[in-house]
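**Student:** Next one to model:
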Amino acid sequence: MVRKFRVVVNGKEYIVEVEEIGNSKKVQEKPKTSSPNPKPSPVMEEKKEMPETKVAEKKETSGGEGKLVKAPMAGIVLKILVKEGQEVKVGDKLLVFEAMKMENELQSEFSGTVKEILVKEGESIETGQVLMKIM
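**Tutor:** Below you'll find the predicted structure:
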């Protein structure tokens, strides 16, 4: 069973998918170890990769074009909450999209002015697709 969680780490929000593997009773019946420092489980190692699922990515582009807001996952744009020319601050909601039957709010990770909106409501988006440019 796959479950989806919203996690905040150091003030940044991440959407994380967790999949239950096998029978939960087997997980609880792990043999006890006498080692004072047991090796980390594969689940612990997975957590190290979590920052790759950022809600919004920022990236400087060459030529002074501003910063790019990219889709963190594939989905459908439900509502665009900003307009071109609008000032935004860190944490402002930019748009709402549906992914895996859940509504997700995409928040800005930087301040500036919305230069260009590259998607429309109802449009399908892919992971990493540029959605907006912010100066």
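**Student:** CA only for contacts and neighbour counts going forward, please
**Tutor:** Will do.
**Student:** Which SSE is immediately downstream of the helix or strand residue 106 falls within?
**Tutor:** In this structure, residue 106 sits in strand 102-107 according to DSSP states H and E. Moving toward the C-terminus from strand 102-107, the next helix or strand (DSSP H and E) is strand 112-117.
**Student:** Which strands or helices does that following strand pack on?
**Tutor:** Here strand 112-117 touches strand 87-88, strand 130-134, going by 3 or more CA pairs under 8 Å, 6 or more residues apart in numbering; DSSP states H and E.
**Student:** relative to strand 130-134, how tilted is it?
**Tutor:** Computed with axes from the mean of the first three to the mean of the last three CA atoms, to 10 degrees, the direction of strand 112-117 lies at 140 degrees from that of strand 130-134.
**Student:** Alongside the first, I'd like the structure of this one:
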Amino acid sequence: MSIRTLMLPLLLLLPLASQAQQADAPPEQDAAVVELDAVQDVGTLQAELAKVEAERQRLADELANTVDHAEVEQLNRQNLALRDRLSAMEQVADNNQAEQQRKWFIIGGATVAGSLILGWLLAQLGGRRKRNEWLN
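**Tutor:** This next block holds a predicted model:
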């Protein structure tokens, strides 16, 4: 015979034995069992409360991070807008500087050309002097 066949009748008798003990138990033990169950329920409820509190704290932290994340996103968008604006302003400044350089180059070239023409005209108006006048 196997161990299982021997254990089967014992396993069937165990629930009957526990029922018999409960029926024979005095009312004082029933109150103790009820109190023990209440203590276990309180412990279970406290454990659940701790879990719920931890979950609440995690969600509060996540919400705070979401708010921070939204602020970071807004600052990133603002930063990109300011960089675009700076780039446009630098381009305008470069164009203005190039325009000013062209303007002053034209003014300088006109001054040189005018000076050459004026010098040539004055040389023509003054007449020719002979070289020997310099020698006297």
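**Student:** What's the TM-score once they're superposed?
**Tutor:** Laid over one another, the chains give 0.18 as their TM-score (TM-score structural alignment, normalised by the length of the first structure), with 39 aligned residues with a CA RMSD of 4.6 Å.
**Student:** follow-up on the earlier one: show me what the strand holding residue 106 of the first structure packs onto, helices and strands only.
**Tutor:** Secondary elements touching strand 102-107 of the first structure (3+ CA pairs under 8 Å, 6+ apart): strand 93-99.
**Student:** re the thing from before, quick one: the strand holding residue 106 of the first structure to strand 93-99, angle?
**Tutor:** On the basis of the same axes, to 10 degrees, strand 102-107 of the first structure is oriented at 150 degrees to strand 93-99.
**Student:** how about strand 102-107 of the first structure: buried residues?
**Tutor:** Neighbour-count burial for strand 102-107 of the first structure flags 104, 105, 106, 107 (criterion: 16 or more other CA atoms under 10 Å).
**Student:** From the centroid of the second structure, which residue is nearest?
**Tutor:** With distances taken as CA atoms, centre = their mean, residue 72 lies nearest the centre of the second structure, 4.5 Å away.
**Student:** Walking through the second structure, point out its helices one by one.
**Tutor:** Using DSSP state H, the helices of the second structure run over 3-24, 27-125, 132-135.
**Student:** most packed of these?
**Tutor:** helix 27-125 (a mean of 12; mean count of other CA atoms under 10 Å).
**Student:** separation between residue 81 of the second structure and residue 71 of the second structure?
**Tutor:** Distance of residue 81 of the second structure to residue 71 of the second structure, computed by CA to CA, to the nearest Å: 15 Å.
**Student:** Equivalent analysis for residue 34 of the second structure, please.
**Tutor:** Taking CA to CA, one finds residue 34 of the second structure at 55 Å from residue 71 of the second structure.
**Student:** and if you look at residue 14 of the second structure?
**Tutor:** Here residue 14 of the second structure is placed at a distance of 66 Å from residue 71 of the second structure (CA to CA).
**Student:** Surely residue 14 of the first structure forms part of a helix?
**Tutor:** No - in this structure, residue 14 of the first structure is strand, not part of a helix, as judged by DSSP: H, G, I helix; E, B strand; the rest coil.
**Student:** isn't it right up against residue 7?
**Tutor:** Yes - contact criterion CA atoms under 8 Å: residue 14 of the first structure and residue 7 qualify, at 5.2 Å.
**Student:** So if I had to pick from these two, which one is more boxed in?
**Tutor:** More crowded of residue 14 of the first structure and residue 7, by other CA atoms under 10 Å: residue 14, with 19 against 12.
**Student:** tell me which element residue 43 of the first structure falls in.
**Tutor:** helix 42-47.
**Student:** What is the subsequent helix or strand relative to that helix?
**Tutor:** Downstream of helix 42-47 of the first structure, the next assigned helix or strand under DSSP H and E is strand 67-70.
**Student:** Does anything pack onto that following strand? Which helices or strands?
**Tutor:** Applying 3+ CA pairs under 8 Å, 6+ apart, we find strand 67-70 of the first structure packed against strand 130-134.
**Student:** What residues of the strand it packs on count as buried?
**Tutor:** Within strand 130-134 of the first structure, the residues scored as buried using 16+ other CA under 10 Å are 130, 131, 132, 133, 134.
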